[in-house]
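Q: one predicted model, sequence on top.
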Amino acid sequence: MAGLIDKVEQFVSDTVANMEKPKATVINVNLKGINLDSVSYTAKVNVSNPYITPVPIGESTYVLKSSGSVIASGKILDPGSIKGNGDTLLDVEIKVPYSALIGLVEDIAVDWDIDYELQLNLVVEIPLIGNIGIPITHIGVIKLPSLIDLFT
C-alpha cells in the first residue's frame, strides 16, 4: 500500500512540476515623476497566463540594484489579477530616494544614467496548487532627468 501512495505522490508532483506556469517579462522602465525626496520610475511588466481563468496575484516584491547596491526595494501594491488565457500589463512603481542616488555618483557622472538590475518576484495564487513565485530579473539603463524634465 505504501508503494502505491509513493507512486501517486510522485505522479502528482511530476504533473505539477511539468505544468505550464504563468510567465512574466519586464518591457521597460521609464521616469514617472520627480518629488522632493525621490525619483519615481514605472516598470512595465507583461504577465502571460496560460490558464483559461483569471489568476490573482498575491504579495509581490521588487529590488532595484545598481553597482552592486540595493537602491530601492518594496512591495507591489494591489497588483490585481492576470486575465485568463492572455497577457496582462502591470505597472510597478519604484521610488528611488535621492540619498541612494548619491552613492552612485561615479556611474551617474560618466553618462548621466544608472545601470541597474531589477529583480521582481510575482506570486500568483493557483487554485488547488497554491502560491507560485515568478522570479524576473531585468538588466537595463535608466536615464536621469535633465533640467528640461524638471520643468515640463
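A: Received, thanks.
Q: make it CA atoms for all contacts and neighbour counts henceforth
A: OK.
Q: which one is the spatially most central residue of the chain nearest to, not counting chain neighbours?
A: Central residue of the chain (CA atoms, centre = their mean): residue 120, 2.9 Å from the mean position. Counting by CA to CA, 6 or more residues apart in numbering, residue 120 lies nearest to residue 62, which is 4.4 Å off, once chain neighbours are set aside.
Q: A further structure is provided below for comparison with the first:
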Amino acid sequence: MTNSHHNFNTIANPEAEKAKCPPPFSLRLTYEERARLDAERGDKSLAAYIRERLFGSDAAPRKRRGNSPVQDKEALGRMAGALGQSRLSQNLNQLAKAVNSGSLLVTPETEAELKEACREVSEMRAELLAALGKVPGSEP
C-alpha cells in the first residue's frame, strides 16, 4: 500500500487497516443489461452470478451467513399462504381487546376454542421452524 493510499484510508476511515473485506465495487448497467443478468442468474444472487461469470471455477467461495437457511421452500410457501388467507392476527387482536376491556365471556366453549387456536398456532410455528431448518426450542 502506498503512503498516499495509507494516509487517505486512515483519514477517511481510521479502522481501514483492520477491515477484513475490500470496499464494494459499483457497476452501472443499462436496464436491458440488468434485465438480462436477472434473467440469466436463476436462483443465484446477482453478485454470485457475476463472480461466477467473471472468474469461473477460480471464484473464491463466500462465507454463508446462515441467518436465513430456508430448508423447505415449499413448506414455507404453504405457511405463508395459510397465514395470508387466515384472519389470525385480526382475531387475536379482537380477543386481546375483549380481554383488556373485560368483555370476553369465558364459557367452556370459549375456553375450548381458545385452546384449539393455541394448538393451531403452535403447529404453524413448528412447521415454520422446520421449513427454516430450525428445531423448536433451540437457540436462534
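A: Noted; the coordinates are in hand. Not measured: the values here are computed from a predicted model.
Q: TM value for the aligned chains?
A: TM-score of the superposed chains, computed with TM-score structural alignment, normalised by the length of structure 2, equals 0.21; 49 aligned residues with a CA RMSD of 4.7 Å.
Q: need the contact list for the residue nearest to the centre of structure 1.
A: By CA atoms under 8 Å, 6 or more residues apart in numbering, the contact set of residue 120 of structure 1 is 60-63, 134-137.
Q: quick one: the helices in structure 2?
A: 3-12, 31-41, 46-55, 73-85, 88-101, 108-131 (DSSP state H).
Q: turn the ones you listed into a markdown table, columns for mean neighbour count.
A: Shown next, in a markdown table, are those (neighbours: other CA atoms under 10 Å):
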| stretch | mean neighbour count |
| --- | --- |
| helix 3-12 | 11 |
| helix 31-41 | 12 |
| helix 46-55 | 14 |
| helix 73-85 | 13 |
| helix 88-101 | 12 |
| helix 108-131 | 14 |
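Q: where is the longest helix in structure 1?
A: Structure 1, longest helix under DSSP H: helix 2-18.
Q: just how off-centre is that one within its chain?
A: Centroid separation for helix 2-18 of structure 1 versus its chain: 32 Å, with CA atoms, centre = their mean, to the nearest Å.
Q: please name every helix or strand in contact with the next helix or strand along the chain from it.
A: Sequence-wise, the next helix or strand downstream of helix 2-18 of structure 1 (DSSP states H and E) is strand 23-34. Packing partners of strand 23-34 of structure 1 (3 or more CA pairs under 8 Å, 6 or more residues apart in numbering; DSSP states H and E): strand 38-49, strand 130-143.
Q: just want the angle from the shortest one to strand 23-34.
A: Angle, strand 38-49 of structure 1 to strand 23-34, by axes from the mean of the first three to the mean of the last three CA atoms, to 10 degrees: 160 degrees.
Q: one more: the longest one?
A: With the same axes, to 10 degrees defining the directions, strand 130-143 of structure 1 sits at 50 degrees from strand 23-34.
Q: which parts of strand 130-143 of structure 1 are buried?
A: 131-136, 142 (16 or more other CA atoms under 10 Å).
Q: what's that strand in contact with?
A: 22-26, 29-31, 58, 112-126.
Q: on that earlier part again, got TSV for the helices and strands packed on strand 23-34 of structure 1, with distance to residue 16 of structure 1 too?
A: Converted to TSV, those look like this (distance: least, CA to CA, whole Å):
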stretch	distance to residue 16 of structure 1
strand 38-49	16
strand 130-143	11
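Q: quick check: buried residues in the longest helix of structure 1?
A: Taking 16+ other CA under 10 Å as the criterion, helix 2-18 of structure 1 shows none as buried.
Q: same check, this time on stretch 105-119 of structure 1
A: Within stretch 105-119 of structure 1, judged by 16+ other CA under 10 Å, the buried ones are 108, 114-119.
Q: for stretch 93-109 of structure 1, the distance to its chain's centre please.
A: 19 Å.
Q: endpoints of that stretch, how far apart?
A: 25 Å (CA to CA, to the nearest Å).
Q: any residues touching that stretch, and which ones?
A: With CA under 8 Å, 6+ apart as the criterion, stretch 93-109 of structure 1 contacts 37-43, 66-67, 71-74, 76, 113-115.
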